[in-house]
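Asker: Have a look; sequence and predicted model below, questions after that.
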Amino acid sequence: MTLPRTAGRRLLLVHAHPDDETLTTGGAIARYTADPDTSVTVVTCTLGEEGEVIPPELRELAPDRADQLGGYRVHELAGALAALGGPDHRYLGGAAHWRDSGMVLAGHGDVWAATPAELHPRALAAPEAFDEQLARLLEIVDEVRPQVVVSYAHDGGYGHPDHVRAHRLVAAAVQARPDVVARLFHAVVGRTTLDKGLAEIVGLPGLPFRAPGEDELPSVPDAEVTTRLDVTAHRAARIEAMRAHATQISVWDSGHGPVALAMSNEVAQPLLDVEEYVLAHGAGPAPADDLFSGLDR
């Protein structure tokens, strides 16, 4: 896709794997892609080759079997981005240049992750790969020239080594281009928002997923959240995008309003009509409901 050079606002979102863009920032992608004065670029760092596979009929794609999951997820990502409005998209370094590092569970039920003891030679989280990865990301920043960049907090949201690497790369890129990037946001979920969403789905008749344990789903204290985007208008697009990532996400519609989703661990998560962000870098005051509010063109 060719970027509209006349766009006054430019947004760059950097994600570790296919599906992360939809799960954490799908509403923002849909909202700003629909704005003719905003260009949106999504960067995906790996093909998500080490992901687990939910549908039984597709489990031969898994890394311990045919190891074809990454190629399949290229197709899933294309469908998800189309559902979200068709933003500009890049793979960091090109498709499959770096591989999903995988993860091991690190407590807190089946949600929190840590780095495996052994990494694939092309793993995104490989220490020696950082400088090349940063150079590739800076090439994109120099071309797109985004005023606003979005990625993860320092822990990657839930500890996955590729999310942590994406955070470090984005932080370094923003620091290296202070004349380009005006704001850096971390995508988060506030504790109260998560609790309210869970209260709407837990206990619903027919819910096929288990309720999460205390603190099993990642969230941040409400006071840390600086910006909340109302993405209610893009609910249908987000659901379609999640369904496109069928190997990774199960979506359940109650038929009465609330929608739940789960990863392969079958832990219920609510589909929230607000996306929350922390202004991690940039001049204040932090915008309340628009990532670009108050910025000069």
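Answerer: Happy to help now that I have it.
Asker: drop to CA atoms for contacts and neighbour counts, all remaining ones
Answerer: Fine.
Asker: Distance of the closest residue to residue 182 other than its chain neighbours relative to residue 267?
Answerer: Ranked by Cα to Cα, 6 or more residues apart in numbering and with sequence neighbours excluded, the top spatial neighbour of residue 182 is residue 147, at 5.0 Å. Between residue 147 and residue 267 the distance is 36 Å, computed by Cα to Cα, to the nearest Å.
Asker: So which of these two has more stuff around it?
Answerer: Using other Cα atoms under 10 Å, the more surrounded residue of residue 147 and residue 267 is residue 147, with 23 against 20.
Asker: Quick one: residues contacting that one.
Answerer: Remark: with contacts taken as Cα atoms under 8 Å, 6 or more residues apart in numbering, residue 147 is in contact with 9-11, 180-183.
Asker: next up, a second structure to put side by side with the first:
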Amino acid sequence: MTGHGDRRLLLLHAHPDDETLMTGGTIARYLDEGVDVRVLTFTLGEQGEVIGDEWAQLVADGGADQLGGFRIMELTRALAELSPPDQEPLRPRFLGGAGRWRDSGMDGAPSASHPRALVQAPFEELVATLVAEIESFAPQVVVTYDNVGTYGHPDHKLVHETTMAALTHLKGSVHPERLKVYESVTERSALDTGLAAAAGRVPEGWTMPGPGQLPSYPDDEITTEIDVAAQYPRKVAALAAHATQVTVAPSGTEYALSNNVLQPIGEREHFILTGPWDGRPVRDGRETDLFDGVG
């Protein structure tokens, strides 16, 4: 392990499982390198659907409404899987504390009207709470979603909006190092390659995605590619830890959510650099390290 204890990486996610789906390998890699990594989740994912029968009655609508607490456990297990085996496991952290804000559900769902739904929170309160987190942690690198929230989930979009507002508020006052801001995205060619490889091993009951069903970005818009091949087995184990939300294929190379649409598990994770916020030019060419250029 290479020690980089002076480097701090903050990843912002909406619900438990997003951290592994989008950035699991990146989390594991930088933990391996000794980076101080913090995963900050905005809700407990109370409105998630549940795969299988064992925990089906935990759901919010027509059930026990205990899914959020169960997903804290799944997140705890997933972060432990992503952590190096010889280190103290990374622990979950929630914006405002666990249960402060609730999963809003998909766009137009009745759950968005819940008084504790994330989309009902006063925006200024969300921003102030995130500002306090950033001030206390002083990361050099922040990872969030793109402005459409990856696939349009209202909570994902709000995480992006809150991140940008908080960083604008803090611009020039967080710490003297160069602050870099990334959006976690999917590279189109990597997605296409993964789907082509999976075409002959689709598990029973699963379907291949239709054209454009899975969001992705053209290759020339990707600024940063992180090789997580060495951390791949831990990423797969972390996906499996989110068992109410994710099914990992027997091959260990694909997964599906509750819709049973196949998605490949990549050995590289992709990002678009939207900072730095000090106005310095970004180095030419595709980066291979989120901390590239950090002094």
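Answerer: Perfect, I can see it now. Since the model is a prediction, treat every value here as computed from it, not as a measurement.
Asker: so what corresponds to residue 265 of the second structure in the first structure?
Answerer: Aligning on TM-score structural alignment places residue 265 of the second structure opposite residue 271 in the first structure.
Asker: residues near that match, how many?
Answerer: Every residue meeting other Cα under 10 Å relative to residue 271 of the first structure is counted, giving 23.
Asker: now residue 243 of the first structure
Answerer: Counted with other Cα under 10 Å, residue 243 of the first structure comes out at 21.
Asker: what's the mean distance for the host helix or strand of it versus the second structure?
Answerer: Element membership of residue 243 of the first structure [criterion: DSSP states H and E] is helix 235-244. After superposition onto the second structure, helix 235-244 of the first structure sits on average 0.7 Å from its aligned residues (mean Cα distance after the TM-score superposition for the first structure).
Asker: ok, the contacts of residue 147 of the first structure in the second structure, which still hold?
Answerer: Among the contacts of residue 147 of the first structure, the contacts conserved in the second structure (both residues aligned by TM-score structural alignment, their matches' Cα atoms under 8 Å) are 9-11, 181-183.
Asker: Out of the residues you listed, which sit inside strands?
Answerer: 9-11, 183 (DSSP state E).
Asker: Let me have these in TSV, extended by distance to residue 230 of the first structure.
Answerer: Shown next, in TSV, are those (distance: Cα to Cα, whole Å):
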residue	distance to residue 230 of the first structure
9	19
10	19
11	17
183	19
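Asker: which residues of the second structure fall in helices?
Answerer: Ranges of helices in the second structure, per DSSP state H, are 18-32, 67-82, 123-137, 149-152, 154-170, 188-198, 232-241.
Asker: For those helices, could you give me CSV that also reports distance to residue 105 of the second structure?
Answerer: Below are those laid out as CSV (distance: least, Cα to Cα, whole Å):
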stretch, distance to residue 105 of the second structure
helix 18-32, 14
helix 67-82, 12
helix 123-137, 18
helix 149-152, 11
helix 154-170, 8
helix 188-198, 26
helix 232-241, 21
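Asker: out of those helices, nearest to residue 95 of the second structure?
Answerer: helix 123-137 (7.0 Å; Cα to Cα).
Asker: which other helices and strands contact the closest one?
Answerer: If you count contacts as 3 or more Cα pairs under 8 Å, 6 or more residues apart in numbering; DSSP states H and E, helix 123-137 of the second structure packs onto helix 154-170.
Asker: How far off centre is the helix it packs on?
Answerer: Centroid separation between helix 154-170 of the second structure and its chain, computed with Cα atoms, centre = their mean, to the nearest Å, is 14 Å.
Asker: go on, stretch 132-140 of the second structure?
Answerer: With Cα atoms, centre = their mean, you get 18 Å for stretch 132-140 of the second structure.
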